[in-house]
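Colleague: got a structure for you, letters missing:
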């Protein structure tokens, strides 16, 4: 009998539930939730700082983001952080639909479009030992591997084949999706049909680095399927668990997703302005002292720093945190921004939060430093969300070139 447990990312209490001990251990190992023993053999399940879904046999556990970010928006944030060309229409399914069913349906539809004209073919470099000459003889390898032997020959040549990076990625995602329990038989049939079209394409090893591909006119019809496939392969796992139950999990850290998205979107938004944008900008809080190594200094890594003429001009830091009931954010964030501004000699830092509201400026006493709290509403449509980042970049660059004593984020 199927069973579903739905949690909010910030949920602090849940009623204990009855679970098989092996299921409880498997669920805990996914990292989506914490699972601790409760009274009477029951278990308490609480969010563990991640969002996503885990399917263990007939049990489905979902953790929803705090900002009511639906499936399409979540995958947009994930995809855009890896590739600014990603758009939410790469995912097909309603916001409240079962995550695995929506992912499977999206992959099937995009895969069908990609393979409508048959698998993509391309040239790949092959090195192997043959008894006849094909391509170029690798003399160095022949001498070192087969001294004094004429056959077989170590050769290299270009082969026109379907075993290219695009098909390997697509087949890897299809194979993984086919292992998800409780997908409908019609959907599994469509995925199996797509897999058969890719017969002879290498199957990627679980956890291996994804092969590199470049968007072009030739593979343009593959791109939506490839972008979705890469998200599936990076964020999802599907395998047999304890007790021979099939386990599928799609688990992401929303703090990391938000920080990566803001960094990517800011870099894009700041491109029209003079200067260079750097991620995880390395700096030191303390002065260098004679006789001391840099490893002894207080090192800092700032999320995003925009430098003009080689000097830091704009500082941004993304925080996926919840505001208090009064709308305030943690004091530690402002201490951190004060340290960044002091060390880099910049009078203003921009704290980018996931949430609703208007920008707010806090002037730090006796320091000549201001910290701007700039919220980004993740429930917005992607176009509006990206427009918010463009506004942030424009505002930050404008204010940085105005009166340094200005106290308004919008002056």
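Modeller: Alright, I've got the coordinates. Just so it is clear, the structure is predicted and the values come from calculations on it, not from any experiment.
Colleague: only C-alpha atoms from now on, for both contacts and neighbour counts.
Modeller: OK.
Colleague: what ranges do the strands span in the stretch 101-250 of the chain?
Modeller: Secondary structure of the stretch 101-250 of the chain, counting by DSSP state E, counting those that start in this stretch: strands at 122-130, 136-137, 153-161, 236-240, 246-252.
Colleague: what angle sits between the third one and strand 122-130?
Modeller: What that stands for is strand 153-161. 150 degrees (axes from the mean of the first three to the mean of the last three C-alpha atoms, to 10 degrees).
Colleague: give the buried residues for strand 153-161.
Modeller: Neighbour-count burial for strand 153-161, counted by 16 or more other C-alpha atoms under 10 Å, picks out 153-157.
Colleague: could I get the residues you listed as TSV with distance to residue 233?
Modeller: Formatted as TSV, the buried residues of strand 153-161 follow (distance: C-alpha to C-alpha, whole Å):
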residue	distance to residue 233
153	38
154	35
155	33
156	31
157	30
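Colleague: go through the residues you listed and name the one nearest residue 135.
Modeller: Nearest to residue 135 among these: residue 157, at 4.5 Å, using C-alpha to C-alpha.
Colleague: sec struct for the residue nearest the centre of the chain, please.
Modeller: Closest to where the C-alpha atoms of the chain average out (C-alpha atoms, centre = their mean) is residue 78, at 4.1 Å. Following DSSP: H, G, I helix; E, B strand; the rest coil, we place residue 78 in the helix state.
Colleague: dropping in the other structure now:
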């Protein structure tokens, strides 16, 4: 299996033309190249293009991160483009893993020193490892059992006799009883989903430690039937006191079975492919970090949708959805996140640091509709080597101010001492 590690917006080529493989460009097989083109076309019809064509021999990746695995076994690992100094794939991979854990609202666990080492395999193997570790802990604490009704035919009476079905028995089977009774076992929605996810992991795990643990757990869950309807069973997943120890494993189960998770929008996990839109990962990561930093009296609301840009024929049109509203003792701040690299050295009237005029129009509309034209707005961009400090504030008017600030991905904090 040929493995390639690149980062967002990298260029991919194929054929006899040799290029120096790195995080910004790489060579793949003809089969993998054609497969990526077809997958991109399929996804583009659903509104999520994967690559852009550059001539006849080059593809440029979009801002998705994760792993693509072609039918010939070629694995393309795509990492976030956050570090400028050198091609440090390990550092980028660890940062992505940290962001995904925080996005999935998983609390860090204290384990043995060897367990504290960051897994340095591909993203899919890391997801499998996290799922197996959470499932192993769950099994050791004990699976939840439940009562459920069973209708069957027996030679003796057990439970309730189904009179209607019994009367319809043919004469030759009158000695059999049609009964309904309850059994107490592990056949419940949560366990069925875990069994289905584990079956998928057993087929796809490549790392030796993951395969060993997967088959050990499969032996313990052998009596549980797999889920026949993922959506229905996820809807029936209980989150009460008795199933509190199931919470850590659900996000990983959701990723593996491809429930409609806000982070995964690219369809099925085909083979070992798993992709995340980086702007959504960044937004979710910022939300999780901000919620941890809130002071008493502060409230953070995500994806507010109570205002519209205009009214037409007494109907509201063009809904405005800022990423976050921060409420602090009566004061409201509008926050929006953008996964884009700014350059503080390009602060001239032509380059404008790399800022987008459309983003400023968007923030101006938020300020008018959510703040009444008076208050404070903020744009958060990832911190990079060329954007380490907040820019000087922008003013739409004397009372409406916009701050453009970097967000430190490593510490999970806004780089502005007096902001939060």
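Modeller: Looks like it arrived, so ask away. Worth saying up front: this structure is predicted, and the values here are computed from it rather than measured.
Colleague: what residues are up against the residue mapped onto the residue nearest to the centre of structure 1 from structure 2?
Modeller: For residue 78 of structure 1, the aligned position in structure 2 is occupied by residue 100, per TM-score structural alignment. Residue 100 of structure 2 sits next to 281, 285 when contact means C-alpha atoms under 8 Å, 6 or more residues apart in numbering.
Colleague: and residue 100 of structure 2, how far from residue 275 of structure 2?
Modeller: Distance from residue 100 of structure 2 to residue 275 of structure 2, counting by C-alpha to C-alpha, to the nearest Å: 12 Å.
Colleague: what lines up with residue 192 of structure 1 in structure 2?
Modeller: Residue 192 of structure 1 maps onto residue 215 in structure 2, by TM-score structural alignment.
Colleague: look at that match and say how many residues are nearby.
Modeller: 15 (other C-alpha atoms under 10 Å).
Colleague: test my guess that it contacts residue 202.
Modeller: Yes: contact criterion C-alpha atoms under 8 Å: residue 215 of structure 2 and residue 202 qualify, at 6.6 Å.
Colleague: residue 367 of structure 1 versus residue 53 of structure 1, what's the distance?
Modeller: Taken as C-alpha to C-alpha, the span from residue 53 of structure 1 to residue 367 of structure 1 is 46 Å.
Colleague: ugh, wrong one, I meant residue 126 of structure 1
Modeller: Distance from residue 126 of structure 1 to residue 367 of structure 1, by C-alpha to C-alpha: 63 Å.
Colleague: does residue 247 of structure 1 touch residue 59 like I think?
Modeller: No: using C-alpha under 8 Å, residue 247 of structure 1 is not in contact with residue 59, being 9.6 Å away.
Colleague: those two: who's more crowded?
Modeller: residue 247 (25 against 18).
Colleague: mind jotting down where the helices sit in structure 2?
Modeller: 30-45, 89-103, 123-141, 163-167, 189-204, 208-220, 230-235, 250-257, 278-293, 357-370 (DSSP state H).
Colleague: the fifth one vs helix 208-220, what angle?
Modeller: Pointing back at helix 189-204 of structure 2 there. Using the same axes, to 10 degrees: helix 189-204 of structure 2 against helix 208-220 is 140 degrees.
Colleague: and if you look at the third one?
Modeller: Note on geometry: by the same axes, to 10 degrees, helix 123-141 of structure 2 and helix 208-220 are set 40 degrees apart in direction.
Colleague: about what we covered before: so who does the match of residue 192 of structure 1 touch?
Modeller: residue 202.
Colleague: can you tell me how far it sits from residue 121 of structure 2?
Modeller: Taking C-alpha to C-alpha, one finds residue 215 of structure 2 at 20 Å from residue 121 of structure 2.
Colleague: was I right about residue 337 of structure 2 contacting residue 362?
Modeller: No: here residue 337 of structure 2 does not reach residue 362: they are 11.9 Å apart, not a contact under C-alpha under 8 Å.
Colleague: and these two? Which one has more around it.
Modeller: residue 337 (23 against 14).
Colleague: now the aligned partner of that one in structure 1: how far from residue 50 of structure 1?
Modeller: Aligned against structure 1 by TM-score structural alignment, residue 337 of structure 2 finds its counterpart in residue 318. Distance, residue 318 of structure 1 to residue 50 of structure 1, using C-alpha to C-alpha: 17 Å.
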